[in-house]
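Undergrad: sequence and predicted structure below; questions after.
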Amino acid sequence: MTDTATQFLPPSAYFDADWYEREQLELFSCTWRYAGTTDDLKSPSAYRAVQVGRHPLVVVRGKDGELRAFHNVCRHRGTAVLSGSGVVEKQIVCPYHNWTYGLDGCLLAVTQRNEVDPNLDRSKLGLHQASVAVWRGLVFVHPDPAPEPLTDWLADLPDRMAPYDPQQLAEFGEPQRYHIKANWKVFMENALDNYHLGYVHKETLVGYDHKRQEQAACGDRHWFFYEPPLKPGQLTPMEAEAGLKPIATEPRWYGSAFGLIFPNLFVLSSAVWWSSIEVIPTGPETTTFEMRTRFQPGQNGKLAVAGLKAAVGDLTRRVLRKERTYDLIEEDVFCCEAVQVGIRSPRFSVGPIAYRYERGIQAFQRNVLDYVPLETGR
């Protein structure tokens, strides 16, 4: 341990509106951002709009099968040309004045061109280019047309993670969305805090050996975590009860693992499921996170439901605590919202940490500061 500090971010970083705005401009606008899966953009002309910091972007699959990303800003008045997700009919038509773009972003037509400018050079008014890349079926976008390649950005994280291909697995149901009253970094730090696993989740995370967990920094930004089952090479009781077919082909991946792709995406896996959790800041003290889960294909609905429950910690096993019940996600939400209350206190401070289990929090905070440095007087 080289740092004596236990907390690198000031309390204001978790509730101040100016800090939140700086994060949108200086962090989220400058990094690769998860934009869904290739399944979401399977057919030609499929598109998906995504907000990347202060940049509205859109990913489109062209007629040639290639994915392209553009700034979702019409070159006439700045209108978002596409919203949500779906399939473009033939071209991209701005809903305001009907300026029309090809699926390659080129400006094809201007309504009442003589009224606007009869000598208009359409070749200079295509949609601004952004970047798109795919890793294991996950689509990422970047506002910069020539950023650091995604493979370089991910560093050695892919080598540490379970070698599952989500494209070969079946997604069950709709994405699950949760809304919490806490800053997004509180949620991220809770996920990186592995000191609490045997206490907060002592009933919901049975079957895992919390004391034999492994953690590692990956490159300059990302983080890897793994803990084995109590019985090496075997399913945990809740996984066995679910009756799902294992994805894992090696005993190494019988357990629980995640990769944090900085700044706000977790990719989780066990022997029988694979999940992504995108953590979306919605305000200085509010966050939404979305979870999508996949299993071996060809399993019936009952098993898929059971597997989905296993993925978030045996939701069927309810834990009675102070006359109310909790599941694993509710336990984490409760802790995050309680921390958010404490951060607002003038007496807030962070004491000595469990370095083996909480050092990922320190690494995460340093990474945030690399993009949003402290300002004098904050």
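TA: Alright, I've got the coordinates.
Undergrad: going forward, measure contacts and count neighbours with C-alpha atoms only.
TA: Will do.
Undergrad: helices of this structure, start to end?
TA: With DSSP state H applied, the chain shows helices at 17-22, 113-116, 150-154, 157-160, 184-192, 197-200, 237-242, 301-311, 328-343, 355-371, listed in chain order.
Undergrad: another structure for you, compare them:
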Amino acid sequence: MKDQSPYSLDEVIDRRIYTDEDIFRQEREKIFKRTWQYVGHESELREPGRYRLTTIAGEPYIVCRDQRGEIRVLGNTCTHRGATLVRGSRGQCKAFRCPYHAWTFDLEGRLIGVPIPEDYGPRFRREDFCLTQARVETYEGLIFACLDEQAPSLDEYLGEAAQYIERSCQGKEVIGYNKCLFKGNWKLYQENFGDGYHPPFLHQGMGPAFLSTYEANGEAINLGNGHMLLKYYPPEPQHLDLSKLSAALGIPLTLETMKTTGIINPYPGDYDSVLSVFPNFIVPDIVSVLSVHRLTPLAPDRTLLEITILGDPQDSPEFRQFRLRQSTVWGPGGRAGIDDIAVAEKCQRGFHAKAIATSLMARGSSDERAGMVFNEYTIRGFYRQWRHYMGWSG
């Protein structure tokens, strides 16, 4: 690119942010330790003692419900010699017992058992060796944790994104899981879900497979705080090729069956949405598939994607099966998910071409907050927030 670029800081992205080891380490300290992180769903922790494991900023944590019914996020490391207390991904217990020397902690993180404690002498006090704890807040069943005591409340942090979480997630429960590792930077997947430009071209099994035109009835909205929203309104019947859509979904369709299965009239509202919460949390609510995507950065070019599938407790058995069948749209084997993962990996490989230093994100007027779904207001808002946390002024 020429030295005098016609584009603003908002409109070009330095590709080093996807590949540089030092930038990756700074992200853990400056972003992931200071923001609210989605760590689970309340329906996974119905009884005291239920737990699931998570990672925040590279550190292991246990998300559990204690004996009083409160949700806690505890450090998954023994305060004695550092061994992790819990293995696997989820389970139930009455206390957390270290496999190394049997130090035992209750569900509130207090040290309650130490073999042969007298040998430590009078200086030793159990209360000095409790498990570390993160701040915890919940919203519409979603559990969030934050390591920064000075960070704003969850309500303030979510801002305008809260109403869309409420719309999609209120009253829902976990009905399934999907996860995979991919060889790409975490931001590539996150920004992809604020990008309404790619679906008709990348998703050959989802876009051109059923649209007879590239017209898209929707909008892209920068919600502030780095949060992004894509809205898709039901396609006009004249823009649909029902034979191709039937083949793509494996369901014989007419306009009437599309309404009853939620494809023209999305469930639960009058539009489909893709909400991306800064920095690494996504809620796609598309064609009766409601899921929560969480990205855990492992390296500049390696990311863990965990997908939690949500359903309504009032779903009929038939509709529950439809949700689960449709949920395969995401993940490494899904009709759309496989494309999103593959293109992130293609971009990551392409960044090795050092002759091209920046990526362009300039679609749409730079001062607009909402508009045509094909434009990139949302992604620019995401990277403004990224620069704010990273302390990048230029």
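TA: Perfect, thanks for sending it. As the structure is a prediction and not an experimental result, all values here were calculated from the model.
Undergrad: do you know how far the most centrally placed residue in structure 2 is from residue 143 of structure 2?
TA: Taking CA atoms, centre = their mean as the criterion, residue 281 is the residue nearest the geometric centre of structure 2, at 2.4 Å. From residue 281 of structure 2 across to residue 143 of structure 2, the span is 12 Å (CA to CA, to the nearest Å).
Undergrad: and what of residue 348 of structure 2?
TA: As defined by CA to CA, residue 348 of structure 2 lies at a distance of 31 Å from residue 143 of structure 2.
Undergrad: now the counterpart of the residue nearest to the centre of structure 2 in structure 1: closest residue in space, sequence neighbours ignored.
TA: Residue 281 of structure 2 maps onto residue 265 in structure 1 when the alignment is built from TM-score structural alignment. Distance criterion CA to CA, 6 or more residues apart in numbering; nearest residue to residue 265 of structure 1, sequence neighbours excluded, is residue 278 at 4.7 Å.
Undergrad: what do we get in structure 1 for residue 387 of structure 2?
TA: In structure 1, residue 387 of structure 2 lands on residue 369 (TM-score structural alignment).
Undergrad: ok, that match - contacts?
TA: residue 9 (CA atoms under 8 Å, 6 or more residues apart in numbering).
Undergrad: just the one 3 residues further on next, same as before
TA: Applying CA under 8 Å, 6+ apart, we find residue 372 of structure 1 in contact with 22-23, 26-27.
Undergrad: how far away is it from residue 154 of structure 1?
TA: 20 Å.
Undergrad: now do residue 32 of structure 1
TA: Taking CA to CA, one finds residue 32 of structure 1 at 10 Å from residue 154 of structure 1.
Undergrad: same deal with residue 339 of structure 1?
TA: From residue 339 of structure 1 to residue 154 of structure 1 the distance is 30 Å (CA to CA).
Undergrad: among those two, which residue is more densely surrounded?
TA: Neighbours were counted for residue 339 of structure 1 and for residue 154 using other CA atoms under 10 Å; residue 154 has more, 20 against 17.
Undergrad: still on that earlier bit, how about the residue nearest to the centre of structure 2, what does it touch?
TA: If a contact means CA under 8 Å, 6+ apart, then residue 281 of structure 2 has 37-38, 190, 292-295 as its contacts.
Undergrad: likewise residue 72 of structure 1?
TA: Contacts of residue 72 of structure 1 (CA under 8 Å, 6+ apart): 49, 56-58, 79-82, 127.
Undergrad: only the buried subset of those residues, as a ChimeraX command please.
TA: Of those, the buried ones go into a single ChimeraX selection, burial set by 16 or more other CA atoms under 10 Å:
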select :49,56,57,58,80,81,82,127
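Undergrad: which one of the contacts of residue 72 of structure 1 is nearest residue 238 of structure 1?
TA: Nearest to residue 238 of structure 1, judged by CA to CA, of the contacts of residue 72 of structure 1 is residue 49 at 37.1 Å.
Undergrad: give me the neighbour count for residue 119 of structure 1.
TA: 8.
Undergrad: please apply the same query to the one 10 residues further on.
TA: Taking other CA under 10 Å as the criterion, the count of residues near residue 129 of structure 1 is 19.
Undergrad: what do you get for residue 256 of structure 2?
TA: Residue 256 of structure 2: 9 neighbours (other CA under 10 Å).
Undergrad: wait, residue 141 of structure 2 touches residue 166, no?
TA: No - Residue 141 of structure 2 lies out of contact with residue 166 (CA atoms under 8 Å); the separation is 9.4 Å.
Undergrad: more neighbours, these two?
TA: Neighbours per residue, other CA under 10 Å: of residue 141 of structure 2 and residue 166, the larger number sits with residue 141, 20 against 13.
Undergrad: which residue in structure 1 aligns with the more buried one?
TA: Per TM-score structural alignment, residue 141 of structure 2 is aligned with residue 137.
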